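>>> sequence first, predicted coordinates after that:
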Amino acid sequence: MKIAIISVSKKGYDLSFHLKELLDKDSTIISTDIYYKDIKNTIKLLFYEYDAIIAIMASGILIRSIAPLIQSKVSDPAILNIDENGKFVISTLSGHLGGANKLTSKVAELLNALPVITTATDVNKKLGIDVLAKDLYLSIKNPKEILHFNKAILNGEEIVFLLNSSGNYDFLFDYFNKNTLEIDVSIEFTSQINTDEIHVFYKNHKLIMTIETIVMGIGCKKGKSKNDILIGVNKTLNDLNISKNRLTFLASGEVKKNEQGILDLSDELNIPVKFVDMDKLKLFTSNEIHESEFVKSKFGVGSVSEASALITAGFDSKLIYKKTPFNGVTIALAISKKD
């Protein structure tokens, strides 16, 4: 998640730097930038460039600034509002699909503040269908239908998940096992839908969700074993709260194609590994990559784990877990939406 923090007062500005320092330690936060004053004009730029905006200011100033920009819960960024004393963190916009609710809880914990979340499913401790989609990295093709499903979930009514009988949906079953009390579902199988889709039904309503591609990029020192790499893999999956079954590919640089630890890991997880040509890694550029001078001096490329993940994920991919070291192993995750 790329975050912009914007403030209007000196006190808020100081809080911005404190919060940035805390967020930058989180591997799920790809970057954090700070902006100050000129709210109306700056918000217009931030709204389309960042996944989340944290506004440290009075709510009236924030609401008037973002009101003309709001378009859709699918495309609008997460918006958080914090008072300049850092006492309250308010989820203001895009609570579910944008991730504002979860970011609110995270920031409130970091600041020892009170999180304020008002979405109906959350306050009633129910699992919104859009929360499920966000948690599992599923894109919703017809988001206008979300309201009908969340109303059904709030009323305790059953919804039906339709899956392709030849697809692998273990990640979905893992998720349901953790959330059995929050949603009433039944599961049916068919051969009439694509394996990368999940269809959900409630009465005469249908929601179509597409499974996005997730690639785990791996860099490691020579001779690292499968178990050495698994330490980083498990920590990463735990940080993102996703099952290993949700990964689409593993990826690394071609120079690692004979690294037995990576090959053994691919076999154990039953996830294919793709090795990216070193020339592609050298030519690849992205403002999300955190280059390493050590890696560049050793292999001639600034990034292995992040770049190989982004390249393998394909067009319009973005990082969801920045390069993180684990005792000689680096892990990064990239995601790309399917058409």
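Nice, I can see it.

>>> CA only for contacts and neighbour counts going forward, please
OK.

>>> so Gly156: helix, strand or coil?
When classified by DSSP: H, G, I helix; E, B strand; the rest coil, Gly156 comes out as coil.

>>> ok, it - how many residues close by?
Close neighbours of Gly156, defined as other C-alpha atoms under 10 Å, add up to 14.

>>> can you name the residues that contact the closest residue to it other than its chain neighbours?
Spatially, and ignoring its direct neighbours in sequence, Gly156 is nearest to Asp184 (6.7 Å; C-alpha to C-alpha, 6 or more residues apart in numbering). Neighbour list for Asp184: 153, 156-159 [criterion: C-alpha atoms under 8 Å, 6 or more residues apart in numbering].

>>> any idea how far Phe149 is from Asp184?
Asp184 is 11 Å from Phe149, where distance means C-alpha to C-alpha, to the nearest Å.

>>> below is structure B, check it against A:
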Amino acid sequence: MKIAVLALTAAGRSLARRISGQYPGQVDLYFKEGYSRSGREHTFESLPRLVENLFAAYEGLVFIMAAGIVVRVISPFIRHKAMDPAVVALDEGGNFSISLLSGHLGGANDLAREIAALIGAVPVITTATDVQGRPAMELVARKLGLAVEPFQNLKFINGVLVNGGKLGIFTDMPKPLLRERCAELFADGIEILPLAEYPTQRTYFNAAVVMTDGVLPFPASPPSLFLRPPTLHVGVGCRRGTSAGAILEAVEQACALSGRAPSSVKTLATAWLKSEEEGLLRAGEMLKVPVKTFPREALSGAIARFGLPVSKYVEEQIGVGAVCEPAALLAAGQGKLILGKQRYAGITVAIATDGCSWWA
């Protein structure tokens, strides 16, 4: 984790340098004007202006100062737990390492513990699931590499756990492997069931967690949280100048046709000619996935290998007879096509999946 350590006093400066000398990741130090040396040490005059500049630039912010100061200075910049950095407060004596913001998703709890171990401090963690020794579903998702959907159900799901409710987890992941990777799920009040039993068994629980890339045609009652594995490789062909919004809409429609969740998209794939296509690159950023491009030779090879249909018009224009289907299959490696070419306004989309189970 890339972190910034901010200090106001000479004692704080000394503690910040101790942390910097031991922390395994990148550390930048920010001291009140007049205290810095060189290298990764910087000075500042206004703490609020500094925090405004740093809040989105670092994965973690460590403040060596009173917790009240930290609360006041970060409050204007807090947006959402899925976006905010980890925030930890230390007293300048190095006695306590307090997780203040983004304890789970942002990693503040782990950062507070890590820094406490480095300097001999007491970690102060107040999130209910940690205090009670219960699993937090956002941490489970992060550990397994899954996306959380819908995010607004997360608080309710964790509330069921800390209040002694019954939670059903529906997944096709083999139980021994799930236990190996997430032993915390095998606890009182949690039952692990096959994914196929979600339609009939979900009502026996106060809440459900479902691990799948599929869009299930069932009412989400009781409240359900879907953890989406990154399994979909979406091949895209588009006209020059196509907007990111139009591409995203086409991808969403194609996912709906295939019965898969857009949040399970792993890559966007296209032809080499689109390596600088602004709308496509922006769509990848919005989906938080890479955009892979493939040269003419690779696309032609995939067309021949998989026996894909070609368009003479496309071949005349770019020298290869298809884009979205071969690009999707190339991105998937040993995968398979689950949705052939779909045409939208100036856009073509195809979807392939990995050739193995998502947990492999």
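All right, it came through fine. Quick caveat: nothing in here was measured; it's all calculated off a predicted structure.

>>> if we can go back for a sec, show me which pair in the contacts of Asp184 of the first structure is furthest apart.
Farthest pair in the contacts of Asp184 of the first structure (C-alpha to C-alpha) is Gly156 and Ile159. Separation: 9.4 Å.

>>> from the contacts of Asp184 of the first structure, which is closest to Glu293 of the first structure?
Checking these against Glu293 of the first structure by C-alpha to C-alpha gives Ile153 as the nearest, at 50.6 Å.

>>> quick check: that closest one is in a strand.
No: counting by three-state DSSP, Ile153 of the first structure is not found in a strand; it is helix.

>>> quick one: the corresponding residue of the second structure for it from Ala254 of the second structure, how far?
Per TM-score structural alignment, the equivalent position to Ile153 of the first structure in the second structure is Leu161. Distance of Leu161 of the second structure to Ala254 of the second structure, given as C-alpha to C-alpha: 36 Å.

>>> so where's the longest helix in the second structure?
When the second structure is parsed with DSSP state H, its longest helix is helix 244-258.

>>> and after it, which helix or strand comes next?
Where DSSP states H and E defines the elements, the next helix or strand beyond helix 244-258 of the second structure is strand 265-271.

>>> Provide the aligned range in the first structure for the next helix-or-strand element following that next one.
Downstream of strand 265-271 of the second structure, the first helix or strand assigned by DSSP H and E is helix 278-287. Using TM-score structural alignment, helix 278-287 of the second structure lines up with nothing in the first structure.

>>> which strands or helices does helix 278-287 of the second structure pack on?
In terms of contacts (3 or more C-alpha pairs under 8 Å, 6 or more residues apart in numbering; DSSP states H and E), helix 278-287 of the second structure is packed against helix 244-258, strand 265-271, strand 291-294.

>>> what range in the first structure matches the longest one?
Aligning helix 244-258 of the second structure against the first structure (TM-score structural alignment) gives no matching residues.

>>> quick one: distance of that helix to the chain centre.
20 Å (C-alpha atoms, centre = their mean, to the nearest Å).

>>> list the buried residues in it.
244, 246-248, 250-255, 258 (16 or more other C-alpha atoms under 10 Å).

>>> hmm, back to that, tell me the angle the longest helix of the second structure makes with helix 278-287.
Counting by axes from the mean of the first three to the mean of the last three C-alpha atoms, to 10 degrees, helix 244-258 of the second structure lies at 60 degrees to helix 278-287.

>>> contact partners of helix 244-258 of the second structure?
Outside helix 244-258 of the second structure, the residues that touch it by C-alpha under 8 Å, 6+ apart are 215, 234, 261-262, 278-283, 338-339, 342, 344, 347-351.

>>> and stretch 134-143 of the second structure, by the same measure?
The contact list for stretch 134-143 of the second structure, computed with C-alpha under 8 Å, 6+ apart, reads 104-105, 129-130, 147-148, 154, 157-158, 161-162, 181-182, 184-185, 227.

>>> mind jotting down where the helices sit in the stretch 151-300 of the first structure?
Using DSSP state H, counting those that start in this stretch, the helices of the stretch 151-300 of the first structure run over residues 170-178, 226-240, 260-269, 278-283, 293-299.
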